[in-house]
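Sequence first, predicted coordinates after that:
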Amino acid sequence: MAKLERCQQEAEEVAQIMKENFTKALEREGKLSDLDDRAEELRSMGQVFTRTSRAVAQKQRARHRRWRLVLVGLAVGLAVIILIVVLALWLGGTSAATPPVPPAITRAAPGGD
């Protein structure tokens, strides 16, 4: 009978270990489910972040393009103004730089008085 009792005791121990293993497996399943939910939430948050960052980058590129156009326009306008001023000075300066034509000097013929 000692063998039968020992077998029953071992069977109870094995049954207890199996119950503990089953409980641990259920706990792990719950934890894995929680991790899966968190991973899905992080994935969706990452997608939202990606969309937002792309939109911000597009706005920044548009802003930079506008400033470049403004600066190019200012540079072209300034160049045109400088060109006009230079041409005005050059054209106005050439007519002023030529000496006036002196009136014709008439000489009296010698001895003709």
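Ah, there it is. These numbers were taken from a predicted model, which means no experiment stands behind them. Numbers count the residues shown, from 1 in each chain.

CA only for contacts and neighbour counts going forward, please
Will do.

any idea which residue sits dead centre in the protein?
For the chain, Ala57 is the residue whose C-alpha lies nearest the centre (C-alpha atoms, centre = their mean; 3.9 Å).

Tell me which helix or strand it sits in.
Applying DSSP states H and E as the criterion places Ala57 in helix 2-97.

Could you report the neighbour count for Ala104?
Residue crowding around Ala104 was assessed by other C-alpha atoms under 10 Å; the count is 6.

Hmm, I typed the wrong one, I wanted Val80.
When neighbours are counted by other C-alpha under 10 Å, Val80 comes out with 12.

Take this one as well and set it beside the first:
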Amino acid sequence: MAGLAQCQREAEEVTELMKQNFARALERDGRLSDLDTRAQELCAMGKAFTRSTRAVAQQQRRGHRRWRLAAIGLIAAFLLLLALGLAIWLSRPAPTIVTLTVTVPPPTPSGGGE
């Protein structure tokens, strides 16, 4: 009977170890579930971050494009005004040079003979 008691004690020890192993497995499963949930949340946050950075980058490109177009417009307007001013300046009539010839009669002798 001593052998039977020893076998039962060993069976109880094995049963206890199995219960502990099962409890640890349940804990690990809970932790794995938490980690999986956190990983999914991080993935969703990463996707949202990627979308927002793309939107911000697109807005910046639009802003730079607007400034570039405004600068090109201003330069074009300046060049147009410069060309218009040059065209007006070149199309004005050339100044005419007027030559006046004045004939001065020779001085008459004042002598009284006439």
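Looks like it arrived, so ask away. Since the structure is predicted, the reported quantities are computational estimates derived from the model, not experimental observations.

list the contacts for the residue nearest to the centre of the first structure?
By C-alpha atoms under 8 Å, 6 or more residues apart in numbering, Ala57 of the first structure lies in contact with nothing.

Measure how far the helix holding Ala57 of the first structure is from the centre of its chain, please.
Helix 2-97 of the first structure sits 12 Å away from the centroid of its parent chain (C-alpha atoms, centre = their mean, to the nearest Å).

again with stretch 92-111 of the first structure
Averaging C-alpha positions (C-alpha atoms, centre = their mean) puts stretch 92-111 of the first structure 70 Å from its chain's average.

secondary structure class for Ile97 of the second structure?
Going by DSSP: H, G, I helix; E, B strand; the rest coil, the secondary structure assigned to Ile97 of the second structure is coil.

What's the match for it in the first structure?
With TM-score structural alignment as the criterion, Ile97 of the second structure lines up with Pro100 in the first structure.

what do you get for Arg51 of the second structure?
Matched to the first structure by TM-score structural alignment, Arg51 of the second structure sits across from Arg51.

count of residues packed around its match?
The burial count assigned to Arg51 of the first structure is 12, neighbours taken as other C-alpha under 10 Å.

Give me the distance between it and Met45 of the first structure.
In this structure, Arg51 of the first structure and Met45 of the first structure are separated by 10 Å, where distance is defined by C-alpha to C-alpha, to the nearest Å.
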